[in-house]
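Visitor: After the sequence you'll find the predicted model.
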Amino acid sequence: MRRVRVLGSCGAYPEPGRACSGFLIEWDGFRLVLDLGYATLPRLLSHCPDGVVDAVVITHEHPDHCVDLHGLFRMYLYGEQRGRTLPRYCTPGVLARLEGLEPDADLRTVFDIFELPGAYRVGPFELTGVLLPHYVPNVGVRLQAGEVALAYTGDTDPDPLLATLGRDADVYIVDATDREGELLQPDRNLLTAAEAGYWATRAGARRLLLTHFWPGNDREKAAAEARSVFNGEVLIAEEDLDIPLAAN
């Protein structure tokens, strides 16, 4: 099975029945997690009851993208997976955030830590992490397996690197926060849905998956705004949505 499972789709904080940013990528038995924000761990465990995954990639240190990594750490530290290590790819701020939650534990007893940005071979994937503009260091992530590419922005301001990151991607997962007055924010570092569509078009992506919705926003309206500038398929991230991955 080759697919993306949506674990969470909200930005900032979860709405009732939803979770913040998180995705499970499955590729012929290899399981890779992209971000673990608020309320994503229970959803991950519904698909992987023992918590066993092959790699975790965290885009940045904001809690709506990383806080449930703490729960996964504790499962490996105290639970049935005790003694196993888990490769973790992240920016340095993620490590500092988790150390603040576990000041008396050595994170390296659970995690093999690989710093992003950078490029690595991760199971079937060539993983590339590039810095994108945000309030804290944030990496956009590209996963390439043969002819199939999946890309994910994390959170970002518009940047020309977005076209490169998502180049010819089968699925491009893009921040579409749409906070009220987003375009008027003096120090904005998040995208609108229309901007998500624009950069997916520039990238030549096949499908666009909108995510990181501001709580309370109209998701169908966001999708319509993205479709106004993107001619490919526009998908709305919904918890437990499965998206097959295939070559273009």
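Guide: Ah, there it is.

Visitor: Going by C-alpha atoms from here, please, whenever you check contacts or count neighbours.
Guide: Will do.

Visitor: Could I get the full set of helices for the protein?
Guide: Counting by DSSP state H, residue ranges of the helices within the chain are 40-47, 63-66, 69-78, 92-101, 161-165, 193-203, 219-227.

Visitor: Packing partners of the longest one?
Guide: Okay, so that is helix 193-203. If you count contacts as 3 or more CA pairs under 8 Å, 6 or more residues apart in numbering; DSSP states H and E, helix 193-203 packs onto helix 161-165, strand 171-175, strand 207-211, helix 219-227.

Visitor: Now do the last one against strand 207-211, angle only.
Guide: It refers to helix 219-227. Computed with axes from the mean of the first three to the mean of the last three CA atoms, to 10 degrees, the direction of helix 219-227 lies at 140 degrees from that of strand 207-211.

Visitor: now helix 219-227 against helix 193-203, angle please.
Guide: For helix 219-227 against helix 193-203, the angle between stretch directions is 40 degrees (the same axes, to 10 degrees).

Visitor: buried sites along helix 219-227?
Guide: 219, 222, 223, 225, 226, 227 (16 or more other CA atoms under 10 Å).

Visitor: quick one: which of those is nearest to residue 160?
Guide: residue 226 (17.8 Å; CA to CA).

Visitor: In contact with that closest one, which residues?
Guide: Contacts for residue 226 were tallied using CA atoms under 8 Å, 6 or more residues apart in numbering; they are 193, 194, 195, 196, 197, 198, 234.

Visitor: which residue packs closest to residue 43, ignoring adjacent ones?
Guide: Leaving aside its sequence neighbours, residue 43 sits nearest to residue 7 (CA to CA, 6 or more residues apart in numbering; 5.8 Å).

Visitor: Compute the distance between residue 89 and residue 34, please.
Guide: 10 Å (CA to CA, to the nearest Å).

Visitor: what does residue 45 give?
Guide: According to CA to CA, residue 45 stands 14 Å off from residue 34.

Visitor: More neighbours: those two, which one.
Guide: For residue 45 versus residue 34, neighbours defined as other CA atoms under 10 Å are more numerous around residue 34 (24 against 13).

Visitor: wait, isn't that one in contact with residue 40?
Guide: No: look at residue 34 against residue 40 with CA atoms under 8 Å: they stay out of range, at 10.7 Å.

Visitor: can you list residues touching both of the two?
Guide: Common contacts of residue 34 and residue 40 (CA under 8 Å, 6+ apart): residue 22.

Visitor: In addition, the following structure is provided for comparison:
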Amino acid sequence: MRQVTVLGSSGGFPEPGRACSGFAVDWDGYRLVLDLGYATLPRLLKHWPDGVVDAVVITHEHPDHCVDLHGLFRMRFYGQPEGPRLPLYCPPGVLARLGGLEPDVDLHAVFDLHPLPGSYRVGPFDLTGLSLPHFVPNAGTRIQADGIALAYSGDTGPNPSLAELGRDADLFIVEATDRDGETRRPTRNLMTSTEAGVWARRAGARRLMLTHFWPGNERAAAVAAAQVEFGGAVLAAEEGLTVILGTPDS
């Protein structure tokens, strides 16, 4: 089984019935998490009821991408105190941000920190984190195994590194915040769905999944706008959606 499941798709804060950024990757029994924003941990535990996770990747320290990592910390620290430390790949600011929620306990007691950007061997994957522009350090992440690549932008403004990150990816998960006035801002730290389509096309990705939808935005319109630029299959991240990786007709 090689698949990715959407845990959350909202940007900034959750909409009713949804969660913020998060994805669960199943790869022949290896379990990797990409981001754990608001309300993603209960969905993760529904997906993996035993709570077993092999590695976690957090793209950046904004709470809509990392705050439920603190819940996972507490589950491990208090519920599984004798277990091995969990490999965590993230920019250094993530644990510094979450440390304010638990100042009397060292988060490194649970997490084995590996800083991003950088490249690592993680279970079956070659993992690469590339720096992308955002309000805080953000590491777009690419995992690859057996010639199949999954890429995820985290939060980013338009940047040539997106083409490198998503190069020939089977699935490129790209933020499409579509926040009002975004294209008129002097410094670009978020993207539109149209821009997501542009960069996925430049990357040569096979499929594009839009995520990080600003609450209240019409997702069908975002998919349509991205489709004009991308030309290939465009999906909207929806909580509970599972995409099989590496199959030509999934």
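Guide: Right, received. Where do you want to start? Predicted model, so just to flag it, every value in this text is computed and none were measured.

Visitor: TM-score them against each other, please.
Guide: Here the superposed chains carry a TM-score of 0.98, computed using TM-score structural alignment, normalised by the length of structure 1; 248 aligned residues with a CA RMSD of 1.0 Å.

Visitor: Overlap of the contact sets of residue 89 and residue 34 of structure 1?
Guide: Common contacts of residue 89 of structure 1 and residue 34, defined by CA under 8 Å, 6+ apart, comprise 56, 57, 58.

Visitor: How about the contacts made by the second one?
Guide: Looking back up the chat, that one is residue 57 of structure 1. Residues in contact with residue 57 of structure 1 (CA under 8 Å, 6+ apart) are 32, 33, 34, 35, 88, 89, 90.

Visitor: can you count the residues close to the closest residue to residue 245 of structure 2 other than its chain neighbours?
Guide: Leaving out its chain neighbours, the residue that sits closest to residue 245 of structure 2 by CA to CA, 6+ apart is residue 3, at 5.1 Å. Neighbourhood size, residue 3 of structure 2 [other CA under 10 Å]: 15.

Visitor: Next up, the contacts around residue 3 of structure 2.
Guide: By CA under 8 Å, 6+ apart, the residues touching residue 3 of structure 2 are 25, 26, 27, 242, 243, 244, 245.

Visitor: Hmm, residue 5 and the fifth one touching each other?
Guide: What it means is residue 243 of structure 2. Yes: under the criterion of CA under 8 Å, residue 243 of structure 2 makes contact with residue 5 at 6.4 Å.

Visitor: Between those two, which is the more surrounded one?
Guide: Higher neighbour count among residue 243 of structure 2 and residue 5: residue 5, with 21 against 18, using other CA under 10 Å.

Visitor: For residue 29 of structure 2, see how far away the more buried one is.
Guide: Using CA to CA, residue 5 of structure 2 is found at 14 Å from residue 29 of structure 2.

Visitor: again with residue 175 of structure 2
Guide: Plainly put, residue 175 of structure 2 is 27 Å away from residue 29 of structure 2 if you go by CA to CA.

Visitor: what's the answer for residue 3 of structure 2, then?
Guide: Residue 3 of structure 2 sits 10 Å away from residue 29 of structure 2, going by CA to CA.

Visitor: Repeat that for residue 150 of structure 2.
Guide: From residue 150 of structure 2 across to residue 29 of structure 2, the span is 17 Å (CA to CA).

Visitor: quick one: which of the two has more around it?
Guide: More crowded of residue 150 of structure 2 and residue 29, by other CA under 10 Å: residue 150, with 26 against 10.

Visitor: residue contacts, the more buried one?
Guide: Taking CA under 8 Å, 6+ apart, we find residue 150 of structure 2 in contact with 142, 143, 144, 166, 169, 170, 171, 172, 173.

Visitor: try 7 Å this time
Guide: 142, 143, 144, 169, 170, 171, 172 (CA atoms under 7 Å, 6 or more residues apart in numbering).

Visitor: thinking residue 165 of structure 2 is in contact with residue 144, fair?
Guide: No: between residue 165 of structure 2 and residue 144 there is no contact under CA atoms under 7 Å: 11.1 Å.

Visitor: coming back round to it: could you see which of the contacts of residue 57 of structure 1 carry over to structure 2?
Guide: Shared with structure 2 under both residues aligned by TM-score structural alignment, their matches' CA atoms under 8 Å, the contacts from those are 32, 33, 34, 35, 88, 89, 90.

Visitor: List the residues that contact the second one.
Guide: Residue 33 of structure 1 sits next to 23, 24, 25, 55, 56, 57 when contact means CA under 7 Å, 6+ apart.

Visitor: Name the residue most distant from the centre of structure 1?
Guide: Largest separation from the mean C-alpha position in structure 1: residue 104, at 28.3 Å (CA atoms, centre = their mean).

Visitor: follow-up on the earlier one: which members of the contacts of residue 33 of structure 1 occur in strands, if any?
Guide: If you go by DSSP state E, those have 23, 24, 25, 55, 56, 57 in strands.

Visitor: okay, among the residues you listed, which ones form the most distant pair?
Guide: By the measure CA to CA, 23 and 55 form the most distant pair in those, at 12.0 Å.

Visitor: nearest spatial neighbour of residue 161 of structure 2, skipping sequence neighbours?
Guide: Spatially, and ignoring its direct neighbours in sequence, residue 161 of structure 2 is nearest to residue 132 (7.1 Å; CA to CA, 6+ apart).

Visitor: now swap in residue 157 of structure 1 and tell me
Guide: Closest residue in space to residue 157 of structure 1, ignoring its immediate chain neighbours: residue 189 at 4.1 Å, by CA to CA, 6+ apart.

Visitor: Just give me the match in structure 2 for that neighbour.
Guide: In structure 2, the residue matched to residue 189 of structure 1 (TM-score structural alignment) is residue 189.

Visitor: residues in contact with its match?
Guide: Shown in contact with residue 189 of structure 2 (CA under 7 Å, 6+ apart): 133, 134, 135, 156, 157.

Visitor: How about residue 167 of structure 1, nearest residue that isn't a chain neighbour?
Guide: Spatial nearest neighbour of residue 167 of structure 1, excluding adjacent residues (CA to CA, 6+ apart): residue 203 at 4.4 Å.

Visitor: Hmm, the one you found is touching residue 168, no?
Guide: Yes: if you go by CA under 7 Å, residue 203 of structure 1 and residue 168 touch, sitting 6.2 Å apart.
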